[in-house]
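No letters, just coordinates:
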């Protein structure tokens, strides 16, 4: 099942159109909190059908309770940076206030000198996971979507704290659509690509992960309970701006493509007259 959230309600994507569902749930996050999966949406009656190119897409999950991420989780990224493969996942928890809607214009603070993109596969938890085995992970995942895990590289370098480098307003675009895992052609080799202004710069699959999705979430769940609607960002492959020593500039467009879901587009704004606290152009969730 392929689902999006719009200002008028939840929709299933069917035959290139958005089928507006007869449900009171405002977004997918609310569905997961109550139901633990998206299966209840499969039987919802359709109120009307709208051509997909006429639909305004909003944040599919609302504002998640928790957004987890992992550093250095692709063999290609480790090889590009010359770093050894980590023996344990490098995990962090980012502020959910950084989540923004698909298509948002993200204002980079004037004080941030090295803003970077990170195209990633995001997984959305459907059922509570605590001290879970690897075999329990995929049955508990409600959906897969695209993420752009933006990072202020100079903040990461000077503080060593991922949560600070990744939690600016708008620095975690998610969406625009969600796909249930049973709908994926190969959930062990989900492709992720990132294009900057139309140029393909990242291209890999989840088969290249150091800690595959079941292993990653199982390890995380032994320290923290993952609740319905929580998001886990699963790492970025080689090809970021950090790898090229070239960071995001005013007007740049980042397009993240994940198998099975609609492309996630983020546009970067760096107004020269913006103060460090001026985020009026950013379109966060909530």
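Arrived safely. Every value quoted in this text rests on a predicted model; they were computed, and no experiment measured them.

only C-alpha atoms for contact and neighbour calcs from this point on.
Fine.

roughly how far is stretch 205-224 from the heart of the chain?
Distance, stretch centre to chain centre, for stretch 205-224: 16 Å (Cα atoms, centre = their mean, to the nearest Å).

Give me the contacts around it.
Here stretch 205-224 makes contact (Cα atoms under 8 Å, 6 or more residues apart in numbering) with 73-76, 85, 89, 91, 129-135, 137-138, 188-192, 232, 234-235.

can you pull the buried residues of it?
Under the neighbour-count criterion of 16 or more other Cα atoms under 10 Å, stretch 205-224 has 205-221 buried.

how long is that stretch end to end?
Across its full length, stretch 205-224 reaches 26 Å between end residues, using Cα to Cα, to the nearest Å.

cool, and stretch 135-149?
So stretch 135-149: terminal residues 27 Å apart, Cα to Cα.

ok so, going back, looking at the buried residues of stretch 205-224, which are in helices?
Among the buried residues of stretch 205-224, DSSP state H puts 213, 214, 215, 216, 217, 218, 219, 220, 221 in helices.

Let's have those residues in CSV, adding distance to residue 263.
Shown next, in CSV, are these (distance: Cα to Cα, whole Å):
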residue, distance to residue 263
213, 21
214, 24
215, 26
216, 24
217, 24
218, 28
219, 29
220, 28
221, 29
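
now for the residues you listed, which pair is the farthest apart?
Largest separation among those by Cα to Cα: 213 and 221, giving 12.0 Å.

how about residue 27, what does it touch?
Residue 27 sits next to 5, 9, 10, 59, 60, 61, 62 when contact means Cα under 8 Å, 6+ apart.

Please identify which of those is nearest to residue 198.
Nearest to residue 198 among those, counting by Cα to Cα, is residue 59 at 23.3 Å.

pretty sure the closest one contacts residue 101?
Yes - with contacts defined as Cα atoms under 8 Å, residue 59 counts as touching residue 101 at a distance of 4.4 Å.

Second structure follows, compare the two:
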């Protein structure tokens, strides 16, 4: 199932709706008032409230597939080649930093580059969505707690991130976590550790790799995080970015107003955003 959040383009109140995207491009719309997080918490909602109505994808504006996760946990330096291009050491444990709900943006949303961000960078990432409460989960059962997968662009203000003792302020800017375009449930992606991942900037491929190159894989991350914090349904773990970021290029490449970024993961799709000036 592809789980989407959206509002009807003809709805002046822009009320949030949830549905499942079908192979023919239509959306099976669930009962009004339900959020994607509630579907994840109580998957029977999708069965008891399905087939209320149907609509076409072109008739809706897609929102982030999650708008109210309790936690957005990002993993830094999780591809070997990205560690090298960042001139940093290979981490012995996962490098963690948070993003928050203010950072979320949806597919085709415009992302504002604030005036103080002089070095705005892109980072395509596979994001894991937790499906049930997880605390001290052993490695061998970690995947039982995954609901599905989506795409995140971990937009980063390098001139802030790398000039302060920790990364949060350069990472948690409004709109700097585009997410989507939907959540693909785990049953449709049985091998998330072997997915092609890429990013295009104005049509030019900048990042190209596979999730098999992750230093810390998905089961390890879920188990590791659950040992120190309770993971809740709807929590997002963004697994890190492969090489090719703007910071690592010579000359360096920074996002500018008018740039179009397309972040893609095999089996999920493409998350597209345009960047604009404040």
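Arrived safely, thanks for sending. This structure is a prediction, so every number in the text was calculated from the model and none was measured.

from the contacts of stretch 205-224 of structure 1, which would you call buried?
Neighbour-count burial (16+ other Cα under 10 Å) applied to those gives 73-76, 89, 91, 129-132, 137-138, 189-192, 232, 234-235.

Map residue 226 of structure 1 onto structure 2.
By TM-score structural alignment, residue 226 of structure 1 lines up with residue 231 in structure 2.

I meant to write residue 190 of structure 1 there.
Under the alignment by TM-score structural alignment, residue 190 of structure 1 pairs with residue 195 in structure 2.

Against residue 232 of structure 2, how distant is its match?
As judged by Cα to Cα, residue 195 of structure 2 and residue 232 of structure 2 stand 25 Å apart.

Could you pull out the helices in structure 2 for me?
For structure 2, the helices defined by DSSP H cover 36-41, 44-48, 80-85, 158-161, 168-171, 218-226.

would you turn those helices into JSON lines with distance to residue 264 of structure 2?
Formatted as JSON lines, these follow (distance: least, Cα to Cα, whole Å):
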{"stretch": "helix 36-41", "distance to residue 264 of structure 2": "22"}
{"stretch": "helix 44-48", "distance to residue 264 of structure 2": "27"}
{"stretch": "helix 80-85", "distance to residue 264 of structure 2": "18"}
{"stretch": "helix 158-161", "distance to residue 264 of structure 2": "22"}
{"stretch": "helix 168-171", "distance to residue 264 of structure 2": "20"}
{"stretch": "helix 218-226", "distance to residue 264 of structure 2": "18"}
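
for those, which one sits closest to residue 255 of structure 2?
Judging these by Cα to Cα, what sits closest to residue 255 of structure 2 is helix 158-161, at 11.1 Å.

List the buried residues for that closest one?
158, 160, 161.

which bit of structure 1 covers that helix?
Here helix 158-161 of structure 2 aligns to structure 1 at residues 153-156, judged by TM-score structural alignment.

average distance between that stretch and structure 2?
Here the mean offset of stretch 153-156 of structure 1 against structure 2 after fitting is 0.9 Å, by mean Cα distance after the TM-score superposition for structure 1.

Which of the buried ones among the contacts of stretch 205-224 of structure 1 fall within strands?
Counting by DSSP state E, those place 91, 191, 192, 232 in strands.

Which two among those are spaced furthest apart?
Spatially, the most separated pair among these is 91 and 191, at 21.9 Å (Cα to Cα).

Map residue 180 of structure 2 across to structure 1 for me.
If you follow residue 180 of structure 2 across to structure 1 using TM-score structural alignment, you land on residue 175.

what's the first-to-last distance across stretch 251-262 of structure 1?
22 Å.

Which stretch of structure 2 lines up against it?
Under TM-score structural alignment, stretch 251-262 of structure 1 corresponds to residues 258-269 of structure 2.

now residue 49 of structure 1, nearest residue through space, not along the chain?
residue 19 (4.5 Å; Cα to Cα, 6 or more residues apart in numbering).

Over to residue 19 of structure 2?
The nearest residue in space to residue 19 of structure 2 (Cα to Cα, 6+ apart) is residue 29, at 4.2 Å.

pretty sure that neighbour contacts residue 46?
No - Residue 29 of structure 2 is beyond contact range of residue 46, at 9.4 Å (criterion: Cα under 8 Å).

separation between the closest residue in space to residue 181 of structure 1 that isn't next to it in sequence and residue 77 of structure 1?
Ranked by Cα to Cα, 6+ apart and with sequence neighbours excluded, the top spatial neighbour of residue 181 of structure 1 is residue 143, at 5.8 Å. From residue 143 of structure 1 across to residue 77 of structure 1, the span is 25 Å (Cα to Cα).

Looking at these two, which one has more neighbours?
residue 143 (27 against 23; other Cα atoms under 10 Å).

close enough to count as contact, that one and residue 178?
Yes - the pair residue 143 of structure 1 / residue 178 is scored as a contact, 5.7 Å apart, by Cα under 8 Å.

about what we covered before: and the match of residue 190 of structure 1, what does it touch?
Taking Cα under 8 Å, 6+ apart, one finds 210, 211, 212, 265, 266, 267 in contact with residue 195 of structure 2.
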